[in-house]
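Undergrad: Predicted coordinates and the sequence they were generated for:
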Amino acid sequence: MTEPANSLNPNALSPNSLSIDDRFVIAAALDRILYDDPDHFAAEDARLLRRMIPRTRTAWLRLGFRAESQGPSMSGRAAGVGDVKMDGDKKVTEGGVGESAVWRCGQYKISNHGDDLEIWQVMSDEFAEEPKGARLEFGPTGTPERLTFFQPKDLELRIPFTGIAVGLRLGGWQPWKKAA
């Protein structure tokens, strides 16, 4: 994952990274925005994040996928035990198209799309059981406006007379906080 240089900090460790100090400042601002007040966040913290996280090009279409398959299973009878079933190993394949550059800052992954900053906890993404993502949105003049959280909508299509099911997760962003 390539990380563009932070043009605001001439002391960055390399042209392709944010300095460790920048990452601490970003993580602290994110902690304040997400956890300080349940209904509002400081607009200055949002402006600070937008200045520090370099803007990246965003594809007009972003798609992610996750495929799970179950290996073969066996069943039978075991002496003294009875019926026994052993499931095969689960294989998970993930990928995506149109993904933006992401910066790791503390417990967060963050990317700057210009009109918004997308924030995810490190061990979470769109496909997690309980995804933990937020989006910090800015108005046309660059004023921080609101914070939304990721609320997926899951659909499952089963193919009759087969064991095949196709799941589809559509992302949706729900209102959370407003700028103070």
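TA: Thanks, I have the structure now. Quantities reported herein were computed from a predicted structural model and do not represent experimental measurements.

Undergrad: use CA for all of it now, contacts and neighbours both
TA: Noted.

Undergrad: Run through who's touching the host helix or strand of residue 119.
TA: Assignment of secondary structure by DSSP states H and E places residue 119 within strand 116-121. The contact list for strand 116-121, computed with CA atoms under 8 Å, 6 or more residues apart in numbering, reads 50, 107-112, 132-138.

Undergrad: how about 6 Å then?
TA: 107-111, 132-138 (CA atoms under 6 Å, 6 or more residues apart in numbering).

Undergrad: What is the nearest of the residues you listed to residue 46?
TA: Proximity of those to residue 46 (CA to CA) peaks at residue 136, which lies at 7.5 Å.

Undergrad: any chance you could map the helices in this structure?
TA: According to DSSP state H, the chain carries its helices in the segments 20-35, 43-52.

Undergrad: my read: residue 87 touches residue 75, true?
TA: No. Using CA atoms under 6 Å, residue 87 is not in contact with residue 75; the gap is 8.5 Å.

Undergrad: Just put the helices of the chain in TSV and tack on distance to residue 148 and mean neighbour count.
TA: Output for these, formatted as TSV (distance: least, CA to CA, whole Å; neighbours: other CA atoms under 10 Å):
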stretch	distance to residue 148	mean neighbour count
helix 20-35	10	17
helix 43-52	13	18
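
Undergrad: In addition, the following structure is provided for comparison:
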Amino acid sequence: MSDQDLPMEARLEAHALLDRLTRDGQTFARDDARRLIALIPVTPRRRFTFTGLFQGRGPGFRGRAAGIGDVELDGEGRQKQVTWNAPPVHRIGGYLVTHTPGQVVIDLLWIATREDLTGQSCQLLYDSETDEPRAMEISVQKTLTLLFIRLAYISYAPWKVPEG
């Protein structure tokens, strides 16, 4: 998580703003977006970043149980998240928030526990010169399978526009 901790008052205010911005609907409040942009510290955009999640299963057990017959127990799932050159992430309530110039990315805290990441993340786009919100986009997961390797990637689709 972030080295740049937000004060508790700012964190509580940001949480309320995030709840309102991510509600269902076709529009979002322009003032809420402006306030969130001002509240979350901006970090410089990185040219290249990488975030990956590797998942696997531990060793299983197969045997014979008296009175039951053949049994098989799968090993416990393991996962490792790897990041390289990624901007700081702020944990605010149930959200993970990253703010780079022109973009505030909002992930649900439990995003890594879902198989399909569609709708688990969104981004608020704004003009970095004027801090004027332009739109919000929602995540859509797509998958590419090559032999035994499955690559999932996220793209963003239009979701909401500012009111008025």
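TA: Okay, I see it. The model shown is predicted, which means the values in this text are computed figures rather than measured ones.

Undergrad: TM-score for the pair, please.
TA: Overlay of the two chains. TM-score (TM-score structural alignment, normalised by the length of structure 2): 0.85; 160 aligned residues with a CA RMSD of 2.0 Å.

Undergrad: excluding its backbone neighbours, what's nearest residue 158 of structure 2?
TA: Distance criterion CA to CA, 6 or more residues apart in numbering; nearest residue to residue 158 of structure 2, sequence neighbours excluded, is residue 137 at 4.5 Å.

Undergrad: Could you check how far the one you found is from residue 162 of structure 2?
TA: The gap separating residue 137 of structure 2 from residue 162 of structure 2 is 12 Å, by CA to CA, to the nearest Å.

Undergrad: Narrow the contacts of strand 116-121 of structure 1 to those in strands?
TA: 108-111, 133-138 (DSSP state E).

Undergrad: Look at the residue nearest to residue 158 of structure 2 and say how many residues are nearby.
TA: If you count neighbours by other CA atoms under 10 Å, residue 137 of structure 2 ends up with 19.

Undergrad: And it, what's its match in structure 1?
TA: Counting by TM-score structural alignment, residue 137 of structure 2 corresponds to residue 148 in structure 1.

Undergrad: contacting residues for that match?
TA: Shown in contact with residue 148 of structure 1 (CA under 6 Å, 6+ apart): 134-135, 173-176.

Undergrad: Try it again at 10 Å.
TA: Residue 148 of structure 1 makes contacts with 118, 133-137, 172-178, as judged by CA atoms under 10 Å, 6 or more residues apart in numbering.

Undergrad: next one: residue 135 of structure 2
TA: 27-28, 30, 33, 103, 123-127, 158-162.

Undergrad: And residue 89 of structure 2, by the same measure?
TA: Taking CA under 10 Å, 6+ apart as the contact definition, residue 89 of structure 2 lies against 1-5, 43, 95-99, 105-107.

Undergrad: again, only this time at 7 Å
TA: By CA atoms under 7 Å, 6 or more residues apart in numbering, the contact set of residue 89 of structure 2 is 1-2, 96-98.

Undergrad: Can you tell me which of the residues you listed carry over to structure 1?
TA: Counting by both residues aligned by TM-score structural alignment, their matches' CA atoms under 7 Å, the members of the contacts of residue 89 of structure 2 that carry over to structure 1 are 96-98.

Undergrad: can you pick the most crowded of these?
TA: Going by other CA under 10 Å, residue 97 tops these with 24 neighbours.

Undergrad: what residue of structure 1 takes the place of it?
TA: Residue 97 of structure 2 maps onto residue 110 in structure 1, by TM-score structural alignment.

Undergrad: looking at it, that match is touching residue 103, isn't it?
TA: Yes. Under the criterion of CA atoms under 7 Å, residue 110 of structure 1 makes contact with residue 103 at 5.3 Å.

Undergrad: Could you verify my assumption that residue 68 of structure 1 touches residue 92?
TA: Yes. Contact criterion CA under 7 Å: residue 68 of structure 1 and residue 92 qualify, at 4.5 Å.
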